[in-house]
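Student: Pasting the sequence and the predicted model now:
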Amino acid sequence: MSPSTTATIARQVGPAVIGLRSGSRGGSGVIVAPGVAVTLARNIRKDELTVRVGESDRAARVTGVDPTVDLAVLTLEGPELPEPIEWATGEDVTIGSEIYALADPFGRGLRVTPGTVSRAPSGLRGPSGRLIEGVIEHTAPLPRGSGGGPLVDADGRIVGLNAIRRDGGLIVAWPAAVLRDRATTLASGRATAPPRLGVALVGARQARRLRAAVGLEPIDGLLIQAVESGSRADRAGVARGDVIVAIDEAAVSEPDLLYAALDAATDSDIAIKIVRGTKELVLIVRLGDES
């Protein structure tokens, strides 16, 4: 890892890095296709925003958002946009791999820092609570406002989007393997996020403890702490205090099993078995309905 490599990365990748300004919560992004950029979903505040591209401000429009992987896709307006940066297609990022983090925090100027992968790709929960596999932890320091900027390899290909700053200065990036196909789908105007039930959950251990505290038999399942008004779960009749024990007859004892069942659902309806007090009920959730 040499100063000349950093300079090359800045020259090759830097022009495609954008800064998010008005209409956003700030942050960075990167152009990945002609007129198309990506950033973190959490950076977005409005459907229309202004981004900094090089020395000029451009209008941008949110084409799609997938909160399950913290991804937002933007369509940029105006001519003569920089050349897009390619996604990496291999899954060979390992401890010690050479990487470079780029950002344009709030559109205030390009930052490029070298580093190495400090932890083998692993699973980490995203903002929506779903497990994101293959996250990359690295040592390239970044200032505030860098979230959504690209993490690239020595060839200038995107291996991830920088997402989380850890104590001690380490940074976590969501991996290209999870983002790239979703970004293409969102850019076409199609949705990528799986259906939402619209509930807040309590894990199985706490659910057993809470039921025991009110004199009910402890059971394995997910306790419904809250139901979003008008959501699919609400329309199906799911209520606060219910315990989800199965979906389509498959036992559900932890959130990841529930998410997997929703991801795998191919029909427009799913059957959710719940325990309400001492009664067992089966409720039909219409996945074809808007959440």
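Tutor: Okay, I see it. Residues are numbered from 1 along each chain as shown.

Student: When you work out contacts or count neighbours from here on, use the C-alpha atoms and nothing else.
Tutor: Noted.

Student: ok, residues contacting stretch 270-284?
Tutor: Stretch 270-284 is contacted from outside by 216-217, 236-238, 241-249, 269, 285-287, using C-alpha atoms under 8 Å, 6 or more residues apart in numbering.

Student: hmm, which of these are the buried ones?
Tutor: The neighbour count (16 or more other C-alpha atoms under 10 Å) marks 236, 238, 241-247, 285-287 as buried among these.

Student: thinking again about what came up before, can you flag which of the contacts of stretch 270-284 belong to helices?
Tutor: Using DSSP state H, the members of these that fall within helices are residue 236.

Student: need the longest strand for the protein.
Tutor: Longest strand in the chain, counting residues (DSSP state E): strand 111-125.

Student: Beyond that one, next helix or strand please.
Tutor: Using DSSP states H and E, the helix or strand that follows strand 111-125 in sequence is strand 131-138.

Student: Show the subsequent helix or strand relative to that next one.
Tutor: Note on strand 131-138: by DSSP H and E, the next helix or strand toward the C-terminus is strand 150-153.

Student: Switch the buried ones among the contacts of stretch 270-284 over to a markdown table; also include distance to residue 131.
Tutor: Shown next, in a markdown table, are those (distance: C-alpha to C-alpha, whole Å):
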| residue | distance to residue 131 |
| --- | --- |
| 236 | 26 |
| 238 | 24 |
| 241 | 25 |
| 242 | 24 |
| 243 | 22 |
| 244 | 20 |
| 245 | 20 |
| 246 | 20 |
| 247 | 19 |
| 285 | 23 |
| 286 | 24 |
| 287 | 21 |
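
Student: Use this one as the comparison:
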Amino acid sequence: MDRRTTLALAAVAALALALSGAKFWFTPSTVSVARTIEQRGAFSEAERGAIEIFERVSPSVVQVAARSGSNPMTEDEGPSSPGGAPSSSGTGFIWDNQGHVVTNDHVVQGAKTVALRFASGEVTEAEVIGVAPNYDLAVLRIGNARQPPPPFALGSSADLKVGQAAFAIGNPFGLDQSMTSGIISALKRRLPTSSGREIGNVIQTDAAINPGNSGGPLLDSAGRLIGVTTAIYSPSGANAGIGFAVPVDIVNRVVPELIRTGRVPTPGIGIVAANEALATRLGIEGVIVVRTAPAGPAERAGIRGVDLASGALGDVITEANDKPVRRLSDLTDEIEQIGAGRSVKLVVKRGSQSRNLDVNIVDIGRSQ
């Protein structure tokens, strides 16, 4: 036996010796079986509450698809979803047992035809019977005689608290019957509308709201309607934790008027106010009147605007019905609460002199 063969046999013997002390485990070939399901415990109180809200109210939430002529509208509700939802889709909800549906004005603005898709999958046509651009609200009427799902219970937005739970149901990106939750993160926000006015006392929430949620309900933990989702603040166009809703107290005032007459009066006194930034630069607290509408209530009451010939400052409105007026929203809020056909008591400052004036409130929307 030569040296090479001897070394080879020695290596094989060493390997055999090493393997003799090792342990190897092999899984026998068996038929795979499903694992046993472990039963979960009871839902938490918060989970039970959210589930109950969704199951109770979601049938009354509808998808709204608006078309201008034969082409889908190109408003802010985002691209078509994977399921083929039209790019104009928004959300609405049943308002009453007469088949009225509430949504946002910007969802149906300029629409020639509107279709509704219910939670059951049924699709029906609807008619726009009233719009209020100043509040971004619209009312539709279901086109056929079907019995609509029951309306929501109404809450109040007057007693809302920052930190309380909020739930939104809608159709983000055309994905219907989606529910998100969060809290009310701020109150008394102001939200500009396409009509050039502002909605006051707007609710801010961090419940996820995305394009397609517009016009859907914002609910409290009792499942009551507390607002109508209307906008998001987002540089990217998607949820960034800041959403807004029209408070239900405004909705409950505006919607019945839209059902009755198709429009909502725009109460005013016939003034054009200076930009708030100008008042701040001048150190003035109040509403600076730039000009008054010819023969309007403010002009008839003796209110003056800026004197263009001399450059003299116009009158400054500092109080309305004994409430301080620091900005235009303070004045418009008070005027809207009083309503057209009545009068408002103003304190008007001209130079160093102040005087009290009773000014009639009219529906300035009829002259527009």
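Tutor: Sure, I can see it. Keep in mind that what you see is a predicted model, and the values were worked out from it rather than measured.

Student: which of the buried ones among the contacts of stretch 270-284 of structure 1 lies closest to residue 194 of structure 1?
Tutor: Residue 194 of structure 1 lies nearest to residue 287 out of those, by C-alpha to C-alpha, at 9.4 Å.

Student: The closest one and residue 232 touch, don't they?
Tutor: Yes - at 7.2 Å, residue 287 of structure 1 counts as touching residue 232 under the criterion of C-alpha atoms under 8 Å.

Student: Report how many residues lie close to residue 11 of structure 1.
Tutor: Counted with other C-alpha atoms under 10 Å, residues neighbouring residue 11 of structure 1 total 12.

Student: What does it correspond to in structure 2?
Tutor: Using TM-score structural alignment as the criterion, residue 11 of structure 1 maps onto residue 55 of structure 2.

Student: that's a helix at that match, yeah?
Tutor: Yes - counting by DSSP: H, G, I helix; E, B strand; the rest coil, residue 55 of structure 2 is found in a helix.

Student: mind checking how far stretch 141-160 of structure 1 is from the chain centre?
Tutor: Stretch 141-160 of structure 1 sits 16 Å away from the centroid of its parent chain (C-alpha atoms, centre = their mean, to the nearest Å).

Student: Can you spell out the matching residue range in structure 2 for it?
Tutor: Under TM-score structural alignment, the match for stretch 141-160 of structure 1 in structure 2 covers residues 208-227.

Student: what comes into contact with stretch 196-208 of structure 1?
Tutor: With contacts defined as C-alpha under 8 Å, 6+ apart, stretch 196-208 of structure 1 is touched by 217-228, 231-234, 243, 253-255, 291.

Student: Can you select the buried ones from those in PyMOL?
Tutor: To isolate the buried ones among those in PyMOL, judged by 16+ other C-alpha under 10 Å, type:
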select buried, resi 218+219+220+221+222+223+224+225+226+227+228+231+232+233+234+243+253+254+255+291
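
Student: any idea what residue 56 of structure 1 aligns with in structure 2?
Tutor: Matched across to structure 2, residue 56 of structure 1 falls on residue 122, judged by TM-score structural alignment.

Student: Which parts of structure 2 are helices?
Tutor: If DSSP H is used as the criterion, the helices of structure 2 fall at 3-20, 45-57, 105-108, 248-261, 276-281, 297-300, 328-338.

Student: export these to CSV and tack on distance to residue 241 of structure 2?
Tutor: Listed next are those as CSV, based on distance: least, C-alpha to C-alpha, whole Å:
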stretch, distance to residue 241 of structure 2
helix 3-20, 62
helix 45-57, 19
helix 105-108, 21
helix 248-261, 21
helix 276-281, 28
helix 297-300, 42
helix 328-338, 25
